[in-house]
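1. Give me the fold of what follows.
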Amino acid sequence: MKIGFIGLGIMGRPMALNLKKGGHELIVPERASLTGDVREAARVVATPRDVAAESETLILMLPDTPDVETVLFGENGAAEGLRKGTLVIDMSSISPIETRDYAKRINAKGCDYLDAPVSGGEVGAKQATLTVMIGGPDAAFERAKPLFELMGKTITHVGPENGAGQVCKVANQIIVALNIQAVSEALVFASRAGADPAKVRAAISGGFAASRVLELHGERMIKGSFDPGFKIKLHQKDLNLALSSAKALDLALPNTAVVQQLFASCIAHGGAEQDHSALIQVTEGLAAHSIRDKK
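-> From the prediction side, this is the model:
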């Protein structure tokens, strides 16, 4: 299949390369940031419009809602180049409300649309073990499923309505964010009370408190290794989506609001590009204590 792929960042690049490994042809837009392996693997064309014109399936993996709108509907946007019958798959994490509007506009061109945000970070993207949450028509999902299986391990068709996948992703991001903060507070508490946080983490990993966040991000926190797998600024963006959607639903999400503000503190202190596990630094600051302090 000829697959257009737009959004070749930390996660998009390995996702696209996994599609190439699966035997598909890649078409990507020219960017100064394109890496050598992508240039070797893909046909590079000038604009999103050109990408869409040559694609049977178009995949987007972009940072935020305005980025998706610009790539689809801006000047020389992909929507201008779409041919009837093209499948558009947005794997970005964006607004469920805007997703429904974008789907209607793409459907009006005779094309199917799926929202298929992912979870699993850079590691999951590289290992093709992402969790993929899909909203959209059954037939479009069945058509896209072999592609999802080249990029992910847990593939769930959440519902036939566009936006269902984005709603699921927002729910996922609420859980992950609150879990990161819970692990942060637990490790800072343990360390400040005189216990070895690494040993505390090992002990509770075998009990009911076990989680992927404790396993992976707990280790990052202890080592102080905050190179981004998923950036703080992007997780804050996802919590903003949760809170704006909750407002529209007259729904209170008090703990989500607190963690969103803690992410804002991270960003204010220059941590926007750090991994979201660096959230612990806010709790450490409030305690005037670092869990990596050996004194």
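2. C-alpha from now on. contacts and neighbour counts both.
-> Fine.
3. Please look at residue 183 and residue 219 and confirm they touch.
-> No. Counting by C-alpha atoms under 8 Å, residue 183 does not reach residue 219; the two are 10.4 Å apart.
4. more neighbours, these two?
-> residue 183 (23 against 17; other C-alpha atoms under 10 Å).
5. can you pull the contacts of residue 206?
-> For residue 206, the contact set (C-alpha atoms under 8 Å, 6 or more residues apart in numbering) is empty.
6. Report the separation between it and residue 213.
-> Using C-alpha to C-alpha, to the nearest Å, one gets 14 Å for the distance from residue 206 to residue 213.
7. Then residue 122?
-> Taking C-alpha to C-alpha, one finds residue 122 at 14 Å from residue 213.
8. Same check on residue 39?
-> Distance from residue 39 to residue 213, by C-alpha to C-alpha: 34 Å.
9. So for the two, which sits in the more crowded spot?
-> Higher neighbour count among residue 39 and residue 213: residue 213, with 18 against 14, using other C-alpha under 10 Å.
10. and the more buried one, helix, strand or coil?
-> Classification of residue 213 by DSSP: H, G, I helix; E, B strand; the rest coil places it in helix.
11. Now it: closest residue in space, sequence neighbours ignored.
-> residue 180 (6.3 Å; C-alpha to C-alpha, 6 or more residues apart in numbering).
12. State the helix or strand in which the one you found lies.
-> helix 164-192 (DSSP states H and E).
13. what sits up against whatever helix or strand comes next after that helix?
-> For helix 164-192, the following helix or strand on the C-terminal side (DSSP H and E) is helix 197-204. Applying C-alpha under 8 Å, 6+ apart, the external contacts of helix 197-204 come out as 187, 188, 190, 191, 210, 214, 218, 219, 222, 291.
14. swap the cut-off to 10 Å and go again
-> Residues outside helix 197-204 that contact it (C-alpha atoms under 10 Å, 6 or more residues apart in numbering) are 183, 186-191, 205, 209-211, 214-215, 218-219, 221-223, 291-292.
15. separation between residue 88 and residue 44?
-> Residue 88 is 19 Å from residue 44, by C-alpha to C-alpha.
16. for comparison, sequence B:
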Amino acid sequence: MTTAKIAVIGLGSMGYGIAASALKGGLVVHGFDVAKDAMDRFRAEGGAAGTLDTIAGDLAAVMVVVLNAAQTEDVLFGAKGIVPQMRPGSVAIACATVSPAFARQMEERCAEAGVHYLDAPISGGALKAASGALTVLASGTPAAFDAAEPVLAVTAEKVYRLGDHAGPGSAMKAVNQLLAGVHIATMAEAMTFGMTQGVSPEAFMEVIPQCAGTSWMLENRGPHIVEGDYTPRSSVNIWPKDLGIVLDIARSAGFGAPLAAAAMQQFLAAAGSGLSQEDDAAVAKVYARNANLKLPGHTGGGTE
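-> You can find the predicted model right below:
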């Protein structure tokens, strides 16, 4: 049996883990990124060599793990777009958070080139990406799912088939991102509110995860604040984009989303304070600054 050859485009915290999981799963994996160091590191760990233009025609699948719709479109159809170079019957698996309308548009353009498109936003974080245990919120034609199966089998723990055409996967991701963004901002608000009443972040993280008010985001991001470690696993600048998509969809549906809008403002404030490249738990620094609180790891200045 011939081993499937794939490319992962975008070797950030999620994409690198996906590429590594695919490699462990026995696929031939080419990894590409604008950062040469990430590409060199992946090749040193077993990634296949070759430039994208020379290997595109040999690929069974390309997994696009970039930041947004503009980058996705550029990878697929830009000046050096990969879709026109891919063989008929191969599949583009698009993982960024985008609008359902954009996903449908990409599916149509890929189909014109004889390439399948899987609307496949992902959830689970960098650790699950690295362990091949992602959740994929997918929609696409049955043929697109079939073509993507070898990749999904070694990179995902759960694959939800949400529709026979692109769009529903991105719609579900928008629902998830509304909750996730609000939960992070709410966690930061609750933790700093507790500090005004003498509840330390350490005590908060000891008690609240055992109570009804907990959430996955609270349990995942809260420790970053306690440790004073804002190394970006998922950065602040993700949320103005993702909650912006949520609010755009809401407006088009005539739907009010006031909690999403409130969370959006907190992330915009964090980004405007110079925190855009820090871990998204750094939204707590906005609350701390406004309440004149000192978070763990406070160094005496800025927004900490």
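17. Overlap of the contact sets of residue 183 and residue 219 of the first structure?
-> 201, 213, 277.
18. Can you check which part of the first structure stretch 262-282 of the second structure sits on?
-> Under TM-score structural alignment, the match for stretch 262-282 of the second structure in the first structure covers residues 258-278.
19. May I see the buried residues of that stretch?
-> Within stretch 258-278 of the first structure, the residues that count as buried by 16 or more other C-alpha atoms under 10 Å are 259-260, 262-267, 271-278.
20. So which of those residues belong to helices?
-> Using DSSP state H, 259, 260, 262, 263, 264, 265, 266, 267 are the members of these that sit in helices.
21. is it possible to export those to CSV including distance to residue 67 of the first structure?
-> Listed next are these as CSV, based on distance: C-alpha to C-alpha, whole Å:
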residue, distance to residue 67 of the first structure
259, 24
260, 21
262, 25
263, 21
264, 21
265, 24
266, 23
267, 20
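22. And these, which is closest to residue 116 of the first structure?
-> residue 260 (23.5 Å; C-alpha to C-alpha).
23. so what's the closest one up against?
-> Taking C-alpha under 10 Å, 6+ apart, we find residue 260 of the first structure in contact with 174, 177-178, 235-240, 242-243, 254, 266.
24. Identify the residue range in the second structure corresponding to the longest strand seen in the first structure.
-> Ranked by residue count and defined by DSSP state E, the top strand of the first structure is strand 152-159. Aligned by TM-score structural alignment, strand 152-159 of the first structure falls on residues 156-163 of the second structure.
25. Please list the outside residues in contact with that stretch.
-> Outside stretch 156-163 of the second structure, the residues within contact range by C-alpha under 10 Å, 6+ apart are 18, 21-22, 119-120, 122-124, 128-129, 131-142, 145, 149, 152-153, 168-172.
26. Just the residues you listed: which are in strands?
-> Short answer: those in strands (DSSP E) are 119, 122, 123, 134, 135, 136, 137, 138.
27. Determine which two of these are furthest apart.
-> 119 and 134 (14.9 Å).
28. Those two - which one has more neighbours?
-> residue 119 (36 against 25).
29. contacting residues for the more buried one?
-> Counting by C-alpha under 10 Å, 6+ apart, residue 119 of the second structure makes contact with 92-98, 100, 102-104, 106-107, 136-141, 144-145, 162-163, 165-171.
30. Now, of the residues you listed, which are buried?
-> In terms of neighbour count (16+ other C-alpha under 10 Å), the buried residues within these are 92-98, 100, 102-104, 106-107, 136-141, 144-145, 162-163, 165-171.
31. quick revisit: so which of the buried residues of stretch 258-278 of the first structure is the closest to residue 78 of the first structure?
-> Nearest to residue 78 of the first structure among these, with distances taken as C-alpha to C-alpha, is residue 273, at 28.3 Å.
32. Excluding sequence neighbours, find me the nearest residue to the closest one.
-> residue 231 (5.3 Å).
33. ok, now how distant is the counterpart of the one you found in the second structure from residue 95 of the second structure?
-> Counting by TM-score structural alignment, residue 231 of the first structure corresponds to residue 235 in the second structure. To residue 95 of the second structure, residue 235 of the second structure is 17 Å away according to C-alpha to C-alpha.
34. Residue 110 of the second structure now?
-> Noted for residue 110 of the second structure: a distance of 15 Å to residue 95 of the second structure, by C-alpha to C-alpha.
35. Contact partners for the aligned residue in the second structure for residue 212 of the first structure?
-> Residue correspondence to the second structure (TM-score structural alignment): residue 212 of the first structure is matched to residue 216. Contacts for residue 216 of the second structure (C-alpha under 10 Å, 6+ apart) come out as 180, 183, 184, 209, 222.
36. Residue 85 of the first structure contacts residue 112, doesn't it?
-> Yes. Residue 85 of the first structure is within contact range of residue 112, at 6.9 Å (criterion: C-alpha atoms under 10 Å).
37. I'd like the shared contacts of residue 183 and residue 219 of the first structure laid out as JSON lines, including distance to residue 72 of the first structure.
-> Listed next are these as JSON lines, based on distance: C-alpha to C-alpha, whole Å:
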{"residue": "201", "distance to residue 72 of the first structure": "45"}
{"residue": "213", "distance to residue 72 of the first structure": "34"}
{"residue": "277", "distance to residue 72 of the first structure": "32"}
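38. which one among the residues you listed gets closest to residue 27 of the first structure?
-> Checking those against residue 27 of the first structure by C-alpha to C-alpha gives residue 277 as the nearest, at 33.8 Å.
39. Contacts only, for the closest residue to the closest one other than its chain neighbours.
-> Of all residues not flanking residue 277 of the first structure in the chain, residue 217 sits nearest, at 5.6 Å (C-alpha to C-alpha, 6+ apart). Going by C-alpha under 10 Å, 6+ apart, residue 217 of the first structure touches 179-180, 183-184, 211, 223-226, 275-278, 280.
40. picking up where we left off before, spit out the residues that contact residue 85 and residue 112 of the first structure alike.
-> Residues within reach of residue 85 of the first structure and of residue 112 at once, by C-alpha under 10 Å, 6+ apart, are residue 57.
41. Compare neighbour counts for the two and give me the winner.
-> Using other C-alpha under 10 Å as the criterion, residue 85 of the first structure and residue 112 rank with residue 112 on top: 22 against 13.
42. And the equivalent of that one over in the second structure, how far from residue 106 of the second structure?
-> When the second structure is aligned by TM-score structural alignment, residue 112 of the first structure is paired with residue 116. Relative to residue 106 of the second structure, residue 116 of the second structure is positioned 10 Å away (C-alpha to C-alpha).
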